[in-house]
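Enquirer: Sequence and predicted structure below; questions after.
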Amino acid sequence: MYLFRQIEIPDWKKLMFKRIGLWGLFLIIMQVAAFAADDVVTVTLKSDETLRSLAIKYFGEPNDWELILLYNGYKSVSDVDIGAELKIPVGLYKRISRQIENAQKAITKANKEGAGILAKDLVEKAIMAQKESVKLKKEGQLDLALKRANEAVAAANNAIQQTNAKRIQSISAILSEKKGRVQSRKKDQTLWYNAEKNQELIEKEHVRTLSSASGEISFIDGSKLNLSENSLAVIEAMKRDLIKNTNTSSVVVLQGDIMAYLTSQNKRNQVNVSTPDVETDIRSRSFRTSRDENKVSKFANYDGEIDVKAAGALVTIGRNEGTSVAPGEKPKEARKLLDPPTVILPTPKAKYFTGTISIDWEPVSGAKGYHLQISDTRTFSNNIVDRKIIGKSVFKWESPGTGVFYFRIASIDRENFIGAFSRPVEFYIDRDVTPPFLLVNEPENEASVYQSTVIVSGDAEAEVVILVNQDSVSIAPDGSFSHRYQLRPGKNTLIIQAMDKAGNVSKTERIVYYNADDKLIMLDGPDKRYTNVREYSLTGATLPGCQIKIDGKLMDLVDYRFNYIVNLANGRNKVTVEAQSPTGKTQSVNVELILDETEPDVEIEDIPSFTSEANYKINGTVSEDCQIILNQHEIPVHERHFTTNLALKEGDNYLELTARDLAGNESIIEIEIFKDTEKPEIVNAQIVPQQVSGGEIVRIKVAARDEGVGLARNGKFNLGISGGNQSFSGMLCLNSSGIYSGTLMIPPGVQGKLQFNELTIRDYLGNQADYP
């Protein structure tokens, strides 16, 4: 324990010491001594205490328990035992916290006084030092955290001093923020140049944003104009009257959209935004001005009043009202702007532990779409997301990092007027990747129990989800849990998981053996088995502590399992498995192993090689109990008979019928059936001679073809005399050339032209050709 602590005194404090004298210095030294006296508190960790509870007690912040862990040189909570002596840096922690708060106040004051414009580097330095101080504090580097907090306070105060000194200078405006390509062009320049952040902007200077770009123009009084993408504006005038101490600025929007946030509108500070041929008198601190490709100007007002003058007419728009002005026309009557949507998610101060969040809002009647902004600043000067969403009321956002973020949204009506933004919703993203604390007190690993349930208990971080395998476990506010788990006989693997809100998981495994003692032998299969393997592997398991004998031979067990090779003879074989528990209980199981190496006999009723039937019935029998599979589809077997109807396709049908007996022996029959329902085709039919006068021998020739089973050997014909009622029939024979031929004697006295009354040609399956 020490009374005094060496501290680093900034230059501004040294100056203060010179001014306050020795007596003031004595008081400060006494205050530092008082701090040092209670800087570190030594405690002994009790059984009912945790690092979290100590952090609450001494820091007032439960999530800073890791500071105690790191300060005492521990790497893990599991290294800290009950009774451990712990040093807690109470005084240093409070000084750091107080100085971080002082830094924030100084930064806020600096920004309010304009340091964000005139001393931005110092402000950024202060912000960076403050953020680093917070980070170092969390990492347990307390001395360095205090140093960075002091630097933040000093930088912020220097920013204030520097800002006060510069205010007497004539500074026009600056490009305080830029995203993407922003360009500028001064009055005497013809080319555009890429603008840089914090670049000074002067009178008559043009500023434009390109696609997917945005920019922010900041004025001396803190007023800001935000330029959306594809916008163009000219700074017409920026004047400061040093005697009257007034600032007057005028900006003309030539294209695109500009959102104005004015710190005030009074005689000392005036910022006016207009469009060509449209005059404005602004008495508002928040408004939007736009001009589209058709040169139509729109004004939307969210505070106070704005007078809009054009073509000799004036329209005054009040709060949450808008108007538009077409080229050469008068301003339209003021119209009511849509109210902002009601934000559903995120809720205010919500904390997310993953990078992807859902932003939801209530749809607004009459809204065409919505204008959504997400920023890491409350003023929305640096928008991470700035987009218009049409037809949806939800937005999925992947955060680029962690920290504090702000969200707001406005409604867009069907005339593309954007209403007022909703109140900013502050939310936090902390991408936690650290697995939660989990300690399982019982059961012990490899425990052997004789009850059907076991108690699983332990400690974890509060608000985590505890699972024991698939069982959900309740957790007490202090992080303790206890659960009765149902066991099954034998080996049980228990996976205990703790999952925090970020989805990080800690796991612990416990093996528990439940000795049910009512079944000592657990075979991997039935007591009666068929096999076609002579060297058969008989396997199974028993309970912890039990002995297994097979046919009188003591088995070596691995993880309470046995594997015994039985040399089988043809037919039936008997194997005896015996078990004895540590309590003396015995159990015996007789296993019958039937060796069958003979393939089953299968008989199938005759199956034709060719058919014209659409379905065919297959019938058969087997010599023993079998499983019948036809083309990978099982067929029911009843009393060793089987039958099935098979749908045939045109052409070749290849079938494979497998009979598999109980031992796994198989017989395979391959079947081929050709289905032919196609009719033969008559290519040509001739009658020679066709004109007769009686007594002639007539020859009939028919050419036909068949793509299926082939033509039948014989055919028939019937001839008649054209215009008469006589007919003559005969047979046709198929020769080796594939031509049907036949002859016919014409009776004497028969005259006329012969023609076919009927011609019958079939294939082997009876499919008949059509003729004529």
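Expert: Now that the structure is in, tell me what you want to look at.

Enquirer: When you work out contacts or count neighbours from here on, use the C-alpha atoms and nothing else.
Expert: OK.

Enquirer: Which elements pack onto the helix or strand containing residue 497?
Expert: For residue 497, the element it lies in under DSSP states H and E is strand 490-499. Applying 3 or more CA pairs under 8 Å, 6 or more residues apart in numbering; DSSP states H and E, one finds that strand 490-499 contacts strand 465-468, strand 505-514.

Enquirer: What residues sit buried inside that strand?
Expert: Neighbour-count burial for strand 490-499 flags 490-492, 494, 496-499 (criterion: 16 or more other CA atoms under 10 Å).

Enquirer: Take the residues you listed and lay them out in a markdown table including distance to residue 211.
Expert: Below are those laid out as a markdown table (distance: CA to CA, whole Å):
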| residue | distance to residue 211 |
| --- | --- |
| 490 | 68 |
| 491 | 65 |
| 492 | 62 |
| 494 | 57 |
| 496 | 53 |
| 497 | 49 |
| 498 | 47 |
| 499 | 44 |
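
Enquirer: tell me which of these is nearest to residue 383?
Expert: Closest approach to residue 383 among the buried residues of strand 490-499 (CA to CA): residue 499, at 33.3 Å.

Enquirer: Go ahead and confirm the closest one touches residue 461.
Expert: No: the pair residue 499 and residue 461 fails to qualify as a contact (CA atoms under 8 Å) at a distance of 9.4 Å.

Enquirer: shared neighbours of the two, which are they?
Expert: Common contact partners of residue 499 and residue 461 (CA atoms under 8 Å, 6 or more residues apart in numbering): residue 436.

Enquirer: From residue 226, how far out is residue 374?
Expert: Note on residue 374: its distance to residue 226, by CA to CA, to the nearest Å, is 14 Å.

Enquirer: can you pull out the helices in this structure?
Expert: Here the chain has its helices, by DSSP state H, at 11-37, 51-59, 65-71, 90-112, 115-118, 120-139, 142-166.

Enquirer: Out of those helices, which is closest to residue 579?
Expert: Closest among the helices of the chain, using CA to CA: helix 51-59, at 51.4 Å.

Enquirer: other SSEs contacting that closest one?
Expert: Using 3+ CA pairs under 8 Å, 6+ apart, the elements in contact with helix 51-59 are helix 65-71, helix 90-112.

Enquirer: Take this one as well and set it beside the first:
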Amino acid sequence: MTAREHMKKAAGLAAETAVALLLVLVLFWLFILFLFAVFPSGTPLKELVSDSGEPSPLARNGVKRPEAALQSLVRDVRCRRGDSVAWGDASEGMLLYNRDAIQTFDRSGATISFAPGDALAMGSNSMMVVTRLNETLEGGPRSYRVHVEGELRGHFSGAKRVRLEVATAGHLARVVPGASRFTFTPLGDNASSLVVHSGEVRVQGEDGVVRVPARFGITLRRGVPLGPAQRLPGSPRLKNDNLLYRYRQLPPRVRFNWTGGEGVYHFQLSSEPRFGKVLLDSRVTGTEFNAGLLDAGNYYWRVSRIEEGREGPFSRTGRCRLQQLLDPPQLRVDFPPSTVGVGGFRLTGRCQPGSAVYVNGTAGAMAEDGSFSYEIELRSGVNLIRVEAVDQAGNASYTSRVVYGKE
């Protein structure tokens, strides 16, 4: 092959390489244009990685204003901006804008505040999108539509700063302005239960508006006409609202029970009287709940009844105390003299209240203040008097005395 043929071949290879690179670049730019055409631009990377409590960049130039704020978070909560498809981690104090979405996961929760005293609380595995209906209105109450899938609890003051409607399970529920408390609870696919604790909610149905007043509830099912609002079940009565358990080594299983008959109940246990931090939150079938492995301390519990998804008010709050006792109970016995006449003798003493006393293996009579007495029969000669006190945790104290009976 001549030098001219070598040069011609090298030029052909170079041309083919250039054409291939050009085709790759053209295909790459076509792919980028396709992505921009199909998907929105999304939240800027700087906003996703910076402090999520900062206002949106659009708010700074007056285009968008914050509508609400994340007041509190529990565990895993995500946020998606209304102009984005990307989900990011939410944080306490984060500002929310029109059409922003919030999502919670297992054992998670979030509280969204619109104004002082006006808030919505999300339960686990729930998603909510907040839409401003009168965004261009200056002054007057703000109107919102909330699309929700999952559990939602509302608490609004009487200031009437916010007008709210909730879209769920194919229905639209409008909250009457004023002081109100209500709960939406999911009932499986395409169904939800609405319970109104105070105030009033009006649900739009095919045959008109159904009014749900305080202490009433209604079931919402997609594609199913609304029935009338039903009165909520009454609160159960606790059988023992002041439980006390004492133990020495392993904590006992604690038994909570109440009245109300067979059915579904909502049981809650907390270390705070106002249930700010719930330790156990369970649906229970029947009128009893057993809890084990609770540490020593004070606990508070309550229960409500659920009928067809409508949950009634909670019972009065019960108290439960677990005390770990490691020291033996104090014991004092008034023994007879070392030498005493034969016949009957009333043995007396005092020990820790709540303990049991045994004299020579037989239980003695105990008073609430811990005092006890026992009638013994002294015989002629040697008499061994042995006294044992056992507290409710099983700790024991012993004392004994040898007494000589004299004719």
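Expert: That came through fine. Quick caveat, the model's predicted, so the values are computed rather than measured.

Enquirer: Quick check: TM-score for this pair?
Expert: The TM-score (TM-score structural alignment, normalised by the length of the second structure) is 0.66; 334 aligned residues with a CA RMSD of 4.0 Å.

Enquirer: Map residue 370 of the first structure onto the second structure.
Expert: Under the alignment by TM-score structural alignment, residue 370 of the first structure pairs with residue 265 in the second structure.

Enquirer: Let me see the contact set for its match.
Expert: By CA under 8 Å, 6+ apart, the contact list for residue 265 of the second structure reads 283-287, 303-306.

Enquirer: From residue 236 of the second structure, how far off is it?
Expert: Taking CA to CA as the measure, residue 265 of the second structure falls 9 Å from residue 236 of the second structure.

Enquirer: Spatially central residue in the first structure, please.
Expert: In the first structure, the residue lying closest to the centroid (CA atoms, centre = their mean) is residue 356, at 8.9 Å.

Enquirer: The residue lying closest to that residue once chain neighbours are set aside: neighbour count?
Expert: Ranked by CA to CA, 6 or more residues apart in numbering and with sequence neighbours excluded, the top spatial neighbour of residue 356 of the first structure is residue 398, at 4.4 Å. Neighbour count for residue 398 of the first structure, taken as other CA atoms under 10 Å: 11.

Enquirer: List the contacts of residue 398 of the first structure.
Expert: Residue 398 of the first structure touches 355-357, counting by CA under 8 Å, 6+ apart.

Enquirer: And it, how close does it get to residue 427 of the first structure?
Expert: Applying CA to CA, the value for residue 398 of the first structure to residue 427 of the first structure is 14 Å.

Enquirer: One more: residue 128 of the first structure?
Expert: Residue 128 of the first structure is 21 Å from residue 427 of the first structure, by CA to CA.

Enquirer: tally of neighbours for residue 14 of the second structure?
Expert: The local packing of residue 14 of the second structure (other CA under 10 Å) involves 11 other residues.

Enquirer: Now do stretch 717-729 of the first structure: distance from first to last residue.
Expert: End-to-end distance of stretch 717-729 of the first structure: 6 Å, with CA to CA as the criterion.

Enquirer: More neighbours: residue 128 and residue 427 of the first structure, which one.
Expert: Neighbours were counted for residue 128 of the first structure and for residue 427 using other CA under 10 Å; residue 427 has more, 19 against 16.

Enquirer: what's near enough to touch the residue opposite that one in the second structure once aligned?
Expert: In the second structure, residue 427 of the first structure lines up with residue 319, judged by TM-score structural alignment. Under the criterion of CA under 8 Å, 6+ apart, the contact list for residue 319 of the second structure reads 241-243, 298-301.

Enquirer: okay, these in CSV with distance to residue 87 of the second structure and neighbour count next?
Expert: Shown next, in CSV, are those (distance: CA to CA, whole Å; neighbours: other CA atoms under 10 Å):
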residue, distance to residue 87 of the second structure, neighbour count
241, 45, 18
242, 47, 12
243, 46, 17
298, 40, 16
299, 38, 20
300, 37, 22
301, 37, 27
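
Enquirer: Those residues in strands, which ones?
Expert: Using DSSP state E, the subset of the contacts of residue 319 of the second structure located in strands is 242-243, 298-301.

Enquirer: one step back: give me the distance between the aligned residue in the second structure for the residue nearest to residue 356 of the first structure and residue 119 of the second structure.
Expert: The alignment partner of residue 398 of the first structure in the second structure, by TM-score structural alignment, is residue 292. Applying CA to CA, the value for residue 292 of the second structure to residue 119 of the second structure is 35 Å.

Enquirer: hang on, residue 376 of the second structure packs against residue 348?
Expert: No: between residue 376 of the second structure and residue 348 there is no contact under CA under 8 Å: 10.5 Å.

Enquirer: any idea how far the closest residue to residue 125 of the first structure other than its chain neighbours is from residue 110 of the first structure?
Expert: Distances taken as CA to CA, 6+ apart put residue 155 closest to residue 125 of the first structure, at 6.5 Å, once the chain neighbours are dropped. Distance, residue 155 of the first structure to residue 110 of the first structure, by CA to CA: 10 Å.

Enquirer: what is in contact with those two at once?
Expert: residue 123.

Enquirer: what about the two, which has more around it?
Expert: Of the pair residue 155 of the first structure and residue 110, residue 110 is the one with more neighbours under other CA under 10 Å, namely 29 against 26.

Enquirer: Can you name the residues that contact that one?
Expert: Residue 110 of the first structure touches 116, 123, 156-157, 159-160, counting by CA under 8 Å, 6+ apart.
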